[in-house]
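**Q** Please find the sequence and the predicted model below.
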Amino acid sequence: MKISVIVPIYNRLEHFRALFICLLRQNRQIDELIITDDGSSQQILDYIADLIPKASFKIKHIYQEDKGFRKTRALNNGVINSEGELLVFCDQDLIFGEEYIEYMEKNIKKGCFLLCRPISVNEKEKNTILEKIESSNKYEDLLKPLPTHYLVSVNKTLRTDRKRRILNILKLSKRGIKLVGMSYAVMKSDYLKVNGYDENYNGWGEEDDDFGNRLYVAGIKGKELKTPNMQIHLWHYSDPTKKHSMNEEYYYKRKKEIFSNKEYFCKNGCSEIRNDIRITILK
C-alpha cells in the first residue's frame, strides 16, 4: 500500500524541519511527502535543502497564494495531487517516534480513520527539543525529560475517546471520536467519498469537526491509536483568529443538514477545479 503524508504549512518552517527529520527515521518509509503551503513567506528550501538528498520518498511542494487562513483548500490541494492509498495528515508542528507510520499502516482499514493524541509542550521544552532533535538518535531521548503529567493527560483523553467510540458503535451517539486535524490517517477513497474538506470554512475553526461529522454520516468511523511513543506537538503562538471563529454560524447550519439529511458530500470540496496552485517536485 502506498502511503502519502500530507503536511499543511504556513511559515514556522523550523518546526517543519523537525517533522521532516522524524520522517527520515521511520521504520516504515513513506512513499510520498506532500507539503501543501498556504502562502508562506519563508522559503521551504532554506530549511530542508540539506535533508532532501537523504529522503527515499517523493517530495512535492504545492503552493497557494496567501489570502488568509485557507487550510481546508490547502489540504484538498494536497490530496488531489497525492499518489498514496493511505493518507497520513500531520500538522507542521508535530514530531513522532520511529514507529509512527508503521502503526498507522498496521491499524488502518477502509471505512475507518485513525486519530492520535499528541502531547503539547511549552515554549521552553519546544526550544530544547529543536536544539536536540538533529543529534538525538532516538526519539525516546526527547520524550524522557518531559513531565509525566503530559502522559497522564493524554492517556485520560484516549480513554475518553474509547468510550465515545463504544457509544457510537452501540448507536447511543451520532458521532464517536471527535476528529482533530493534528495527527490522523484515513484511506484516500474515504476522504474522496465525502469530497474532502469543505472549503467554505475560511479562517480558523470548525473545519475538522465538519469533516469528521461527514465521515461518520458516510459510515467512516474513528478509532483512537496509541503508539509506543507519544507524538509531541511543538509550542507556537496561537493564531489570532482562534479568539473568535467566524465559521460557527455556518458550522451549526451544516451540522444540522449533515445529520438530518445525511448530506455527507460537501459541494465546495476536492471536486472543485483549481488553476491557481503551483506544484514543485523537490524529489
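**A** Now that the structure is in, tell me what you want to look at. Numbering: from 1, shown residues only.
**Q** C-alpha from now on. contacts and neighbour counts both.
**A** Noted.
**Q** Tell me who's in contact with D190.
**A** Counting by C-alpha atoms under 8 Å, 6 or more residues apart in numbering, D190 touches K110, G111, L215, I220.
**Q** Now, of those, which are buried?
**A** G111, L215, I220 (16 or more other C-alpha atoms under 10 Å).
**Q** try this one next to it:
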Amino acid sequence: MSYPSCTLITPTYNWPEALELLLLSILNQTIIPNEVIIADDGSNENTKELIKKFQSTFPVPLIHIWHEDNKNQKPKIMNKGIAAAKYDYIIEIDGDIIMNKYFIEDHLSFAEKGIYLYGSRVNIQENFLPELFSKKNIHFNFFSKGIKKRARTIRIPYLMNFAKITTERSSKLRGCNMSFWKSDFIKINGFNENLVGWGIDDSEMIQRLHNIEINGKRLKNTAIAYHIYHKEQSRSQLDINDEILKQTTENKLTFIEKGINQYL
C-alpha cells in the first residue's frame, strides 16, 4: 500500500518530560513520518536542549519552530509550523500524547481526498505520572495500569471499513488526534489567530473545513493515543472564543483574516 507523504506536528509549552515520551513514541512507529515539527509556544531552554539531544540521532528531520512566550498563542505557532511543513498530509497531535505504534500508519491508511480524520484518546491518570516519567513508559494496552477509557485501547482497523463520513463538526473532535491535507488547511487560511487562550482553535478551523465541504471521518479502534494527565488550563477566554466559533458556524465562514497566509 502506498501512503501519502506526511508531516507530524505537535504544539508544546514547557513540558519536556511529556515531549520526551512523545518523541520516543515516534521512534517506535511502524511508519515514521517524513518529518516532525515541534511548534513551540515559547518554552524555555530545557525544551530546546531536549530537542537538540533527539535531533542528533533522529531518523527524519526534527524541526523546532519557536516564538517568544506571550501567553497562549497556539493558533499562531501552529500556523508557523504548518507553513514550514514540506509534505502534503498533516497529522496533528498534542505535546502530551504517547502514540500507539500503529498511530501514524492508521492515519495514513485512512487518508483520502476531501476528508479529514479525527480520533479519540485514552487518559493516563494523575497518580500514575511519577512511574510514567521515571520509567519513560511508552507501551500501553487494555490491561495497563494507570489508564482510563480502556475500550479505546482496542485496535481493530477492519472496522474502519464501516466508518461513516460526518458532514457536520463532531463534539468528539480533539486536536490531540487529527489529520488533514495541507492544501485544504491553506484554503481556509489555517488556524484563527484572533482566538486566544485555551480552547476552540481546532473546532473553529474544522468548522471552516466543513464550510468548504471537506468532511470528517472518525478513527474508531485505530490511531490509539494516550493523553498524559495535566491540570486544566485557564478558560478565561472561552466566552470570546465560543462567540467566534458561533459566528464561523452560523455565517458559514470559510476564510479568516489572520491566519497561515502571513507565513507562506
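**A** Received, thanks. Computed from a predicted structure; not experimentally measured.
**Q** Got a TM-score for the two of them?
**A** Overlay of the two chains. TM-score (TM-score structural alignment, normalised by the length of structure 2): 0.86; 255 aligned residues with a C-alpha RMSD of 2.7 Å.
**Q** so how far is stretch 20-40 of structure 1 off the chain centroid?
**A** 12 Å (C-alpha atoms, centre = their mean, to the nearest Å).
**Q** how long is that stretch end to end?
**A** For stretch 20-40 of structure 1, the first-to-last residue distance is 17 Å (C-alpha to C-alpha, to the nearest Å).
**Q** In structure 2, point out the residues matching it.
**A** Aligning stretch 20-40 of structure 1 against structure 2 (TM-score structural alignment) gives residues 23-43.
**Q** Please apply the same query to stretch 123-131 of structure 1.
**A** Taking TM-score structural alignment, stretch 123-131 of structure 1 hits residues 126-134 over in structure 2.
**Q** Show me the contact partners of that stretch.
**A** Contacts for stretch 126-134 of structure 2 (C-alpha under 8 Å, 6+ apart): E17, A18, K145, G146, I228, Y229, H230.
**Q** which parts of the match of stretch 20-40 of structure 1 are buried?
**A** 23-29, 31-43.
**Q** Then stretch 136-147 of structure 1?
**A** Y139, L142, L143.
**Q** gap between the last one and L192 of structure 1?
**A** Using C-alpha to C-alpha, we find L143 of structure 1 at a distance of 36 Å from L192 of structure 1.
**Q** Next: the second one.
**A** The spacing between L142 of structure 1 and L192 of structure 1, counted by C-alpha to C-alpha, is 36 Å.
**Q** Is it possible to get TSV of the contacts of stretch 126-134 of structure 2 that adds distance to K76 of structure 2 and secondary structure?
**A** Shown next, in TSV, are the contacts of stretch 126-134 of structure 2 (distance: C-alpha to C-alpha, whole Å; DSSP: H, G, I helix; E, B strand; the rest coil):
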residue	distance to K76 of structure 2	secondary structure
E17	24	helix
A18	22	helix
K145	37	coil
G146	34	coil
I228	24	strand
Y229	24	coil
H230	22	coil
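**Q** Turn these into a markdown table, including distance to K252 of structure 2.
**A** Below are the contacts of stretch 126-134 of structure 2 laid out as a markdown table (distance: C-alpha to C-alpha, whole Å):
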| residue | distance to K252 of structure 2 |
| --- | --- |
| E17 | 40 |
| A18 | 37 |
| K145 | 44 |
| G146 | 42 |
| I228 | 35 |
| Y229 | 35 |
| H230 | 34 |
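**Q** that older thread, could the contacts of D190 of structure 1 go into TSV alongside distance to S4 of structure 1?
**A** TSV is the format used below for the contacts of D190 of structure 1 (distance: C-alpha to C-alpha, whole Å):
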residue	distance to S4 of structure 1
K110	16
G111	18
L215	20
I220	19
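**Q** would you list every one of the helices in the stretch 1-150 of structure 1?
**A** For the stretch 1-150 of structure 1, the helices defined by DSSP state H, counting those that start in this stretch occupy 13-24, 45-48, 71-80, 100-107, 123-132, 140-143, 148-169.
**Q** Can you mark which positions in the last one are buried?
**A** Judged by neighbour count (16+ other C-alpha under 10 Å), helix 148-169 of structure 1 contains these buried residues: L151, V154, L158, D161, R162, R164, R165, I166, L167, N168.
**Q** Not including adjacent chain positions, what is the nearest residue to the fifth one?
**A** Closest residue to R162 of structure 1 apart from its sequence neighbours, by C-alpha to C-alpha, 6 or more residues apart in numbering: E224 at 6.7 Å.
**Q** counterpart of that neighbour in structure 2?
**A** E224 of structure 1 maps onto R218 of structure 2 when the alignment is built from TM-score structural alignment.
**Q** Need the counterpart of S271 of structure 1 in structure 2.
**A** Aligned by TM-score structural alignment, S271 of structure 1 pairs with N261 of structure 2.
**Q** which non-adjacent residue is nearest its match?
**A** N189 (6.2 Å).
**Q** so which helix or strand takes in that neighbour?
**A** According to DSSP states H and E, N189 of structure 2 maps onto no helix or strand at all.
**Q** I appreciate the help and will end here.
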